[in-house]
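Participant: I would like the atomic coordinates for the input below:
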Amino acid sequence: MASAVLAPELYLNRELAWVDFNQRVLAQALDGRTPLLEQAKFSAIFSNNLDEFFMVRVASLKSQVEAGITSLSIDGLTPLQQLQAIQAKLRPVLEQQQQHYRGELKPKLAEYGVYVLDYPQLNAGQREWLNNHFRTAIFPVLTPLAVDPAHPFPFISNLSLNIAALIRDPETGEQQFARVKVPQKNLPRFIKLPLELAQQETPALYSAVPLEQVVAFNLALLFPGMTIEGHYFFRVTRDADLELRELEADDLMIALQEGLRKRRMGGEVVRLEVADEMPQDVVDLLMEGMAVEAEDLYRINGPLGLDDLFALTGVPLPQFKDSPQLARIAAPLARAQKALLADGSIKPEEFESVFDVLKRGDVLLHHPYDLFSSSVEEFIGQAADDPDVLAIKMTLYRVSKDSKVISSLITAAENGKQVMALVELKARFDEENNIQWARQLENAGVHVVYGVIGLKTHTKVTLVLRREKDELRSYVHVGTGNYNSKTSRLYTDVGLLSARPELGQDLVELFNYLTGFSKQQSFRKLLVAPVTLRAGMEALIQREIEHAKAGAEGHIIVKMNSLVDPRIIALLYEASRAGVQIELIIRGVCSLRPGLEGHSSNISVISIIGRFLEHSRIFWFGNGGNPEAFIGSADWMGRNLDRRVEAVTPVEDPELRSSLEKLLHTYLADNRGAWDMQADGQFLQRLCNENENNSQLELMENWNAVQGQCL
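Facilitator: Just a heads-up that it's a prediction; the model follows:
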């Protein structure tokens, strides 16, 4: 077995690798082949990702520095060195984003009648309308806060957009500073102007002004009798990670609610963004007032908070968006749809339940190409209504706000079934939503539990127990994605529906582990973290090493979000040295260095960034010509292998296993959204000259071409 940790130079820093990943996201916005409004979307995603990165990862590093921690990461960097490297890497990327917004996105949108205007560009009619709108809809909710000896520096809340106003008293000549918070919560970031007021050469389809400019150019109404000498925008990011003691379930909910109140305000400032034109004395005042270090200051040459560019995706220009995604009903489930039975699309004698389908064999799902509503939601919905179903058990990590899954669980409880939902209250940034769902489920009679002390429950599993003749039969779903209808349309995920008895018994015992005091140490088919998953994955890699040493072909293909676990990486290096061919499809963070002579010359790594977020985790092992494939919720990260509850299932049906292998090769052949990782950690985008292989587009077309009803 390989050593647990190798020399630091064989690993790449996790935080810097994440910055590289987010730079690949921004590259989608900068790519001229990306439709214009999709460019706005990717720029917004880049900003949104970055906010979360600062609130959690940068905040953690800063806490380590403040605590005097100097221990090294696996690549040999101290927390302070990591912070310095992050800042150096980010600053030019942020300028790239702003240059694209100023020089590419805005001008090109204007060519087609989409105008994001600055206030000084407005004509007289637009200014009059906007000023009237300000007086009636914005002015009443503003609260200017002066800063002077009688008024201490105000608290600046997390991710708030603010105006630093310089005001002079014409009588005394004294200059004063005031802060005005831009009211983003209930107002749109871009205030739309009546199209009939536009006077541009290209007829306006959309015309808007940023909210902060509307406020800034009307400051005189907030400070009557004073002279406005300048206004400058700034934005604050604070530590928003929740630190929770291990508590009993009842106390955990209370602790989370208190923590969420603190998060809304935020902890220590980890980033201060200011408009590039802000004078240094104003910057100094802000930094002193919020105790901001020099390295946490970011001067931005353009609008702050570009995550609000999401708003532009609603502009009616379909030719500048991705073509609509036509998902389908998974072919095996085509006649198992109650909605089609109800509207007469299929005859009663043609209808069969999901349970009838699964008795014949497993069903492999691939979202968003397979409809979540006609597969997973249909499975849970039919279980809720079926009089022979006695119990439903499932884990909930991130759930959409209009969840049909939740509605089905409530219906099942009302129908007298035993329903258990494990709601993970500690799902980061979804805690508040999950607290609300937990309460609603409890009020409906669902037995709600909050997981295992010391572990976050990240697994995506459902167990349905059905009475058939004189015995109980189990039906299961094991997936890679959340039970979330919204993300099922935006993320790629795979899932397995099955009636295999061994999987059912494994899930019975897994739920006993989650809800009681079971210390289950083995499972029949499932690999479960933190019990058997690490050892199982290491054994599968080791088996490929033994095949290679015996002269047979060793081959591993893995698709996941992140690879950072040093033990797994060390074992992959050992496998490469033994001659195992290893092909990794890692969307985000990869701490392994491919192509290193003597260590990883047989390892390749690609990252695919496209219109859908690649979220599926698939593990394929050649096994000397008798391949095995697995899917599940876990990445190869220490947290997934050791500190979370995860479940990975084998896909044993030969046809379904073959489908997964073909799917992986479709990704490996991509030359549109794929990036090749170099030994130094850099990624080079694949560029095609003639035949473009867009894996996501190909899967859309292929999935829709096979039998099944497109919706």
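Participant: hey, let's count contacts and neighbours off CA atoms from now on
Facilitator: Fine.
Participant: next, the distance between the ends of stretch 135-143.
Facilitator: 14 Å (CA to CA, to the nearest Å).
Participant: just stretch 463-473 next, same as before
Facilitator: 10 Å.
Participant: now stretch 270-284
Facilitator: First-to-last residue span, stretch 270-284, CA to CA: 16 Å.
Participant: quick one: that stretch to chain centroid distance?
Facilitator: 30 Å (CA atoms, centre = their mean, to the nearest Å).
Participant: check contacts around the closest residue to Lys486 other than its chain neighbours.
Facilitator: Leaving aside its chain neighbours, Lys486 sits nearest to Ser400 (6.1 Å; criterion: CA to CA, 6 or more residues apart in numbering). Ser400 is in contact with 483-487, counting by CA atoms under 8 Å, 6 or more residues apart in numbering.
Participant: Proceed likewise with the subsequent sequence, for comparison:
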Amino acid sequence: MTRPAHLASLDHDDDPFAGSEGSDRYFNRELSWLAFNRRVLEEACNTAHPLLERVRFLSISGSNLDEFFMVRVAGLKGQQLQDVARLSNDGLTSGQQLAAIVAEADALVTSQRDVWRDLRRQLAETGIAVLSSRTIDEALSGEDLAWLETQFREQLFPILTPQALDPAHPFPFIPNKGLAVMFDLVRIADDQPIRELVMIPAPMPRFLRLPGEKARYIAVESLVKRFAPLVFPGYRVIGGAEFRVLRDSDLEIEEEAEDLVRYFANAIKRRRRGRVIRLELESGMPKRLGSVLRDELGGADCFVTESGAFLGVGDLESIVDEDRPDLKFPPFSPRFPERIREYGGDCFAAIKAKDIVVHHPYETFDVVLAFLKQAAADPDVVAIKQTLYRAGKQPAVINALIAAAEAGKSVTAVVELKARFDEEQNLLWASALERAGVQVVYGFIDWKTHAKVSMVVRRESGQYRTYCHFGTGNYHPITAKVYTDLSFFTADPRLGLDAAQMFNYITGYVEPENMALISLSPRDLRPRLMRLIDTEIDNAKAGRPAAIWAKMNSVVDPAVIDKLYEASDAGVQIDLIIRGICCLKPGVPGLSENIRVKSVIGRFLEHSRIWCFGNGGMLPNDGAQVFISSADWMQRNFDRRIEYMLPIENKTVHQQILDQVMVANLIDNEQSWELQGDGSYVRTQPGDRPFNLHRYFMTNPSLSGRGASLAASGSVPKLSLRSRR
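Facilitator: Below is the predicted model:
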């Protein structure tokens, strides 16, 4: 489905010369993202975290960097190769951006290598050894080596396929994220040199753990190098070195695609063979081997980096699974909202009585599943409509929708095929849903349906009542354990009608009319946001208090940034909590001296989108306008995605989001970084009043979920905003 003609001009970043004079007004998007990943890596050095959690942060920084190259760098490289004359908002060409990106990315890789060296040493001191091919013999006993050789012969050797590299055997295809070892050999019989390549099978675990109480790990590629004589009998091994390949993994969508499902199935296959965008070489690789790899895997069009003695640090995540609770964060069990327990677990009765907001991961995602499961089993429920952007591989949400359809209910699922790297899983879910009788809709071809909304229509007293769930995160049971997000449940008939119009817009292309509360992109979300900022500007100019608080993942859109600069100039006090990319320059005299930006990086990944406006008073205040949303402030969210934004009117929910969630984020000083006007980030120092927002919410139940127990106990401490100005 294509977009309406009257919305076709909304892509603000399609102007090839947009923002060509913006270097003084905006930070570069890509470099800002690298700065975010640098903050993630810094957490691997944070001795306040347990050791294995630090390894996890290192792993995350590696996985993040992989995806960045596969998508963002690949896109810029494509522009450069095609001579696309598009400048970034800060005025850089694709070539200029790539040069800066590669320099910073290489510095980041060097830091990752140094961090891993230190963590590896500390792991060894705590009884967790990660052995290399060079240290296997000296670190293991004869019995251990015998076991290892048996494992290699029986479990790994049958899967390996050595490939000679000569005129009769051309260089093989290396898949995306493919890891391989190249060997230089000499045939003993006639001293004939030969070059061989051994691919590491992708389905295999990256590490082998030796038996025993002491944890000893060996990477698969180290085993291949250690037992190369078994792989190449009759040859003398001269040298061996590892390399890894990243390919262009973005999918381009053709609006003329006749069958979207078939198109995506084929596009996923093409992605596996995308252009090589990055070649990682083991440090110290012989020049002759490095030259061969450069020539065979993209030449001058790919970026080559030496990544230390361990390639693909994202795979270190498997070591974190070691059963060492003393080296991990203390276990945490999320709470189930007491409000729903007070109604005997009846989600509909609790929601009908009063709006509820659930704060994940401190409160369990099981409440969302309970809502859907109850809808599936309830004979009075007649219809369920659900958006699915990322549902992950856990089938709980899918099973609930299937159960509802098999029970004879009308079930509609909007499955987003363009959810990057989840396309294949979403195709599988769509097929399973359709087989069960669910009406599966794929939405617009060139817009992603990113809004997280579920609605249930229930027959009550001869009439129909609509119950809605609006989420700032995905319907993903796994990420809901580590992402901080809000789930808002309501039976407000105005929101029910708005949600119904939103679904009709996606499924039937029916333009919404007279939306009561919800704003949708790409229709009216940006204009609504601009009007809210303008109101604060008017308040400031009239001498009234004026303030904006906003929390989200990224701020990129130049139009919104310019409006915030205008608000700052008028005297509006602006506090932004931006975890990732921020192209806005804060604290710059004459531009943004009233804007402060911080980033929170800690145990949980801050993901909720919350926007607050003083509305004639300083924040926080009871009359403030508070909104939750599925959108970040980026061009893609405003112009190329279906997103929602809705106001919070319930007093208790309003207080929880504004006075608890937002204030806690602002006063956190143990996990926070302050963005400076030059683009650098400075870690906040706790001083004599330390505050950790994650620890606070792990130990203090939410307001709206506590029901009558809140009034009885009054035990939730009131947070106070200690001004940083």
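Participant: what helix or strand is the aligned partner of Gln99 of structure 1 in structure 2 on?
Facilitator: Here Gln99 of structure 1 is matched to Asp114 in structure 2, going by TM-score structural alignment. Element membership for Asp114 of structure 2 (DSSP states H and E) is helix 94-125.
Participant: now that helix: buried residues?
Facilitator: 94-95, 97-98, 101-102, 104-105, 108-113, 115-116, 119-120, 123 (16 or more other CA atoms under 10 Å).
Participant: go on, stretch 519-535 of structure 1?
Facilitator: Buried-residue list, stretch 519-535 of structure 1, by 16+ other CA under 10 Å: 523, 525-534.
Participant: Provide the aligned range in structure 1 for the helix or strand following the helix holding Asp114 of structure 2.
Facilitator: Following helix 94-125 of structure 2 in sequence order, the next helix or strand is strand 128-131 (DSSP H and E). Aligned using TM-score structural alignment, strand 128-131 of structure 2 spans residues 114-117 in structure 1.
Participant: at which residues are the helices of the stretch 401-550 of structure 2 located?
Facilitator: Ranges of helices within the stretch 401-550 of structure 2 are 423-435, 493-508, 525-541, based on DSSP state H, counting those that start in this stretch.
Participant: my error: substitute the stretch 1-150 of structure 1 in the last question.
Facilitator: 14-30, 36-53, 59-66, 79-100, 106-111, 124-133.
Participant: next, the mean deviation of the shortest one compared to structure 2.
Facilitator: When structure 2 is overlaid, helix 106-111 of structure 1 sits 1.5 Å from its aligned residues on average, using mean CA distance after the TM-score superposition for structure 1.
Participant: hang on, the earlier thing: and of the helices of the stretch 1-150 of structure 1, who's closest to Pro324 of structure 1?
Facilitator: Across the helices of the stretch 1-150 of structure 1, Pro324 of structure 1 has its closest neighbour in helix 36-53 (12.5 Å, CA to CA).
Participant: all helices for the stretch 551-700 of structure 2, in order.
Facilitator: Secondary structure of the stretch 551-700 of structure 2, counting by DSSP H, counting those that start in this stretch: helices at 558-570, 635-639, 651-655, 663-667, 693-699.
Participant: what does stretch 602-620 of structure 1 correspond to over in structure 2?
Facilitator: Going by TM-score structural alignment, stretch 602-620 of structure 1 lines up with residues 594-612 of structure 2.
Participant: typo on my end, stretch 665-683 of structure 1
Facilitator: Alignment of stretch 665-683 of structure 1 against structure 2: residues 663-681, by TM-score structural alignment.
Participant: end to end, how far does that stretch reach?
Facilitator: End-to-end distance (CA to CA), stretch 663-681 of structure 2: 21 Å.
Participant: to which residue of structure 2 is the residue nearest to Lys486 of structure 1 aligned?
Facilitator: Under TM-score structural alignment, Ser400 of structure 1 pairs with Gly392 in structure 2.
Participant: what about Val453 of structure 2, how many residues nearby?
Facilitator: Applying other CA atoms under 10 Å, we find 26 residues neighbouring Val453 of structure 2.
Participant: next up, the contacts around it.
Facilitator: 386-387, 468-471, 499.
Participant: do that again at 10 Å, thanks
Facilitator: The contact partners of Val453 of structure 2, taken as CA atoms under 10 Å, 6 or more residues apart in numbering, are 385-388, 414, 468-475, 487-488, 499, 502-503, 630, 643-644.
Participant: over to Thr227 of structure 1?
Facilitator: Thr227 of structure 1 is in contact with 166-170, 173, 175, 219-220, counting by CA under 10 Å, 6+ apart.
Participant: and Phe421 of structure 2, by the same measure?
Facilitator: Contacts of Phe421 of structure 2 by CA under 10 Å, 6+ apart are 67, 249-251, 268, 390.
Participant: closest one of the residues you listed to Val276 of structure 2?
Facilitator: Nearest to Val276 of structure 2 among the contacts of Phe421 of structure 2, with distances taken as CA to CA, is Ser249, at 9.5 Å.
Participant: would you confirm that Gln685 of structure 1 contacts Gln23?
Facilitator: No. Applying CA atoms under 10 Å as the test, Gln685 of structure 1 and Gln23 come out as separate, 11.8 Å apart.
Participant: look at those two and report which has more neighbours.
Facilitator: Using other CA under 10 Å, the more surrounded residue of Gln685 of structure 1 and Gln23 is Gln23, with 20 against 17.
Participant: aligned to that one, what sits in structure 2?
Facilitator: Counting by TM-score structural alignment, Gln23 of structure 1 corresponds to Arg38 in structure 2.
Participant: list the contacts of the closest residue to its match other than its chain neighbours.
Facilitator: In space, and not counting its chain neighbours, Arg38 of structure 2 is closest to Leu108: 6.9 Å by CA to CA, 6+ apart. Contacts for Leu108 of structure 2 (CA under 10 Å, 6+ apart) come out as 34-35, 37-38, 41, 61-62, 65, 102, 114, 307.
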